[in-house]
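Engineer: the amino acid sequence is not available; the structure is as follows:
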């Protein structure tokens, strides 16, 4: 059994897709109006409204059996319920639609992502690994023809070193984390430009390099490590993103590189002009002379107020005191008159000697 899944911000688009296919048939649901896309979307939104932090409200999965095997509607519905339970979506509102427009028999499942019993979002850590495990278990439980997992067809499995690292540290390895992140983001976009924007927001840098006339190599930079697309798997190459994820992109190498160069130029052209304060700091705060400021159309600086000269006489002194200081003191005048004859007599004695 092949399984593909993704998480989305809003249910309306994917519900319109699964119900709008020719020959689409609803074979199971817990929703009130399983034939009305807008009613379905409104009910899923309402079921997730209790969580303000739930950003991706909708889970979408497709399950397919290998041709020429075909299952009944009742069996498909039972398999869908078991799959949702294994993925911890058993208590979420869901819709199961069967498609008959392809050679392989398959169904689509759309479900809300808030567990109505616990009032919390369904955990999505390592959900790609859990989805592959659930598919292998369902093959055994229902006697279905075994098929290669997406790890063998689209993504490369964890290495022995990664498994040892996870066992010893309890932390997931970077490569599977990057694969899961790309899988989630690629299920939310339709164009290569949107895919690039989502990668940058998630902290992933993507670089392109031409290999030949028809092939462009992709390199992902995540958490300080570089991974080529071939190291991650077929689904992470430029052709794989188009084939397995439905991301539209130019298929010619020259056209892809022209788009890439144009995108790079567009990002480089966005420059933030320095603020006036920054410019003044770069000029070391040197004040400009008044003629230069007037020539450049800048407003003249206001004159700096100079301190006033202090009055040597106290301002609060009584004027009568000033007049008194100007007049001679009577006692001092009498003393001066007494000492003057005495000084003259001493001078005459000295001359006689």
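Structural biologist: That came through, no problem. These numbers come from a predicted model, not from an experiment.

Engineer: C-alpha only now, for contacts and for neighbours.
Structural biologist: Fine.

Engineer: not counting sequence-adjacent ones, nearest residue to residue 204?
Structural biologist: residue 222 (5.1 Å; Cα to Cα, 6 or more residues apart in numbering).

Engineer: do you know how far that neighbour is from residue 268?
Structural biologist: In this view, residue 222 and residue 268 are 21 Å apart by Cα to Cα, to the nearest Å.

Engineer: packing partners of the helix or strand containing residue 208?
Structural biologist: Remark: residue 208 resides in strand 205-210, with elements defined by DSSP states H and E. In this structure, strand 205-210 packs against helix 192-201, strand 216-222, helix 253-268, with contacts taken as 3 or more Cα pairs under 8 Å, 6 or more residues apart in numbering; DSSP states H and E.

Engineer: how about a cut-off of 6 Å?
Structural biologist: When contacts are defined as 3 or more Cα pairs under 6 Å, 6 or more residues apart in numbering; DSSP states H and E, strand 205-210 sits against strand 216-222.

Engineer: rewinding a little: more neighbours: which of residue 222 and residue 268?
Structural biologist: Legend: neighbour count by other Cα atoms under 10 Å for residue 222 and residue 268, higher for residue 222 (18 against 9).

Engineer: the more buried one reaches residue 201, doesn't it?
Structural biologist: No: using Cα atoms under 6 Å as the test, residue 222 is too far from residue 201 to be in contact (11.9 Å).

Engineer: use this one as the comparison:
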């Protein structure tokens, strides 16, 4: 069984995404509501018991291999054991089953605020989750399944676990792994990958090892790490084998130019991207007269006075912004990529064309009414 977990701020966008999937089924939980609006209201009510907690949302997904199918009763039992093992024994939660992929899986949405007002401790939660999942495989006689993250991506060290426990932040190594994963999703060429990472503030260097083969290293926040120390899928040959990055000798000159580029100022880049996307999304929500909207790729909506954008494929929050002092400002550091910007700029153009068409239709109707009123 493979498990993933994410902590976030707003329940409504996540619940909309989970319930809107074709075939989604609410199979368990301890709450009264039956739809995203009702459940989000219940979650917000308990959130008031401890307003100091910012990341109140706990989202876990559990999946088994494609050849293994479980009934609802077994999934509910597994989810409850998982929640209890992670410390959620006195918390609101719901279990949603999805059938949109080949492998059987569920999503658990829980509040990190207990009914007593305490917050569930999240120290070492990734390691605890991995150990708990191995135990659940034994308890429920499930086929052992290790994720590609466990096989090809180096696990956090003890020091990195302690850093996350102390600060709540991923280590530089984990951040680099996540950035590279995102930049390589569409199987780019090696020069494209390098330039994408440079645009995210990551200094990528490609050279030659003592054996004459290509080597690659990455630097973020002043810390340089080789591809080998990130994991075998982040080495120069690993990027090609495991992530589908395209390379041929004809790319060498472009790779050298990319390596020589200075990385962008990531804070400045993300602020600029946030302002572009927030304005487009805000205009669109105003145009359709809704507080939230879900497309095939993204879910956007208001969480009180903050505008939130989530990528549907992995439920990752890309943007949280607030309009203040006549401009959009990032509440949290964004994760918007160049591909996101291009998508929303195309979306803006479609919105402008739709508005122009609507205006033209209104003018024609007015002309027709005026013609009919003439004697």
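Structural biologist: Arrived safely. Predicted model, so just to flag it, every value in this text is computed and none were measured.

Engineer: check the mean deviation of the strand holding residue 208 of structure 1 from structure 2.
Structural biologist: Once fitted to structure 2, strand 205-210 of structure 1 is off its aligned match by 4.6 Å on average (mean Cα distance after the TM-score superposition for structure 1).

Engineer: and that strand, which residues are buried?
Structural biologist: The neighbour-count check on strand 205-210 of structure 1 (16 or more other Cα atoms under 10 Å) flags 205-206 as buried.

Engineer: got a list of contacts for it?
Structural biologist: Strand 205-210 of structure 1 has contacts (Cα atoms under 6 Å, 6 or more residues apart in numbering) with 216-221.

Engineer: what's the burial count for the residue mapped onto residue 141 of structure 2 from structure 1?
Structural biologist: Applying TM-score structural alignment, one finds that residue 141 of structure 2 aligns to residue 143 in structure 1. The burial count assigned to residue 143 of structure 1 is 9, neighbours taken as other Cα under 10 Å.

Engineer: which parts of structure 2 are strands?
Structural biologist: Taking DSSP state E as the criterion, structure 2 carries its strands at 2-8, 25-29, 57-63, 91-98, 105-114, 203-208, 214-220, 223-226, 292-294, 298-303, 306-311, 316-324, 327-330.

Engineer: out of the ones you listed, deepest packed?
Structural biologist: With neighbours defined as mean count of other Cα atoms under 10 Å, the strands of structure 2 peak in mean count at strand 105-114, which reaches a mean of 24.

Engineer: so it versus strand 91-98, what angle?
Structural biologist: Angular relation of strand 105-114 of structure 2 and strand 91-98 on a 0 to 180 degree scale: 170 degrees, by axes from the mean of the first three to the mean of the last three Cα atoms, to 10 degrees.

Engineer: pull out the buried residues from stretch 166-185 of structure 2.
Structural biologist: 170-174, 176-177, 179-180, 183-184.

Engineer: let me fix that: stretch 150-168 of structure 1
Structural biologist: Here stretch 150-168 of structure 1 shows 150-151, 154-157, 162 as buried, counting by 16+ other Cα under 10 Å.

Engineer: how about residues contacting that stretch?
Structural biologist: Applying Cα under 6 Å, 6+ apart, the contact partners of stretch 150-168 of structure 1 are 172-173, 232-235.

Engineer: measure it end to end?
Structural biologist: Using Cα to Cα, one end of stretch 150-168 of structure 1 lies 27 Å from the other.

Engineer: for stretch 9-27 of structure 1, same thing?
Structural biologist: Start-to-end, stretch 9-27 of structure 1 (Cα to Cα) is 24 Å.

Engineer: list the contacts of the residue most central in space within structure 2.
Structural biologist: Centroid-nearest residue in structure 2, with Cα atoms, centre = their mean: residue 316, separated by 1.4 Å. By Cα under 6 Å, 6+ apart, residue 316 of structure 2 lies in contact with residue 310.

Engineer: and it, how close does it get to residue 358 of structure 2?
Structural biologist: For residue 316 of structure 2 relative to residue 358 of structure 2 (Cα to Cα), the value is 34 Å.

Engineer: now the buried residues of stretch 150-168 of structure 1 in JSON lines, with distance to residue 337 of structure 1?
Structural biologist: Shown next, in JSON lines, are these (distance: Cα to Cα, whole Å):
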{"residue": "150", "distance to residue 337 of structure 1": "129"}
{"residue": "151", "distance to residue 337 of structure 1": "127"}
{"residue": "154", "distance to residue 337 of structure 1": "127"}
{"residue": "155", "distance to residue 337 of structure 1": "124"}
{"residue": "156", "distance to residue 337 of structure 1": "124"}
{"residue": "157", "distance to residue 337 of structure 1": "124"}
{"residue": "162", "distance to residue 337 of structure 1": "118"}
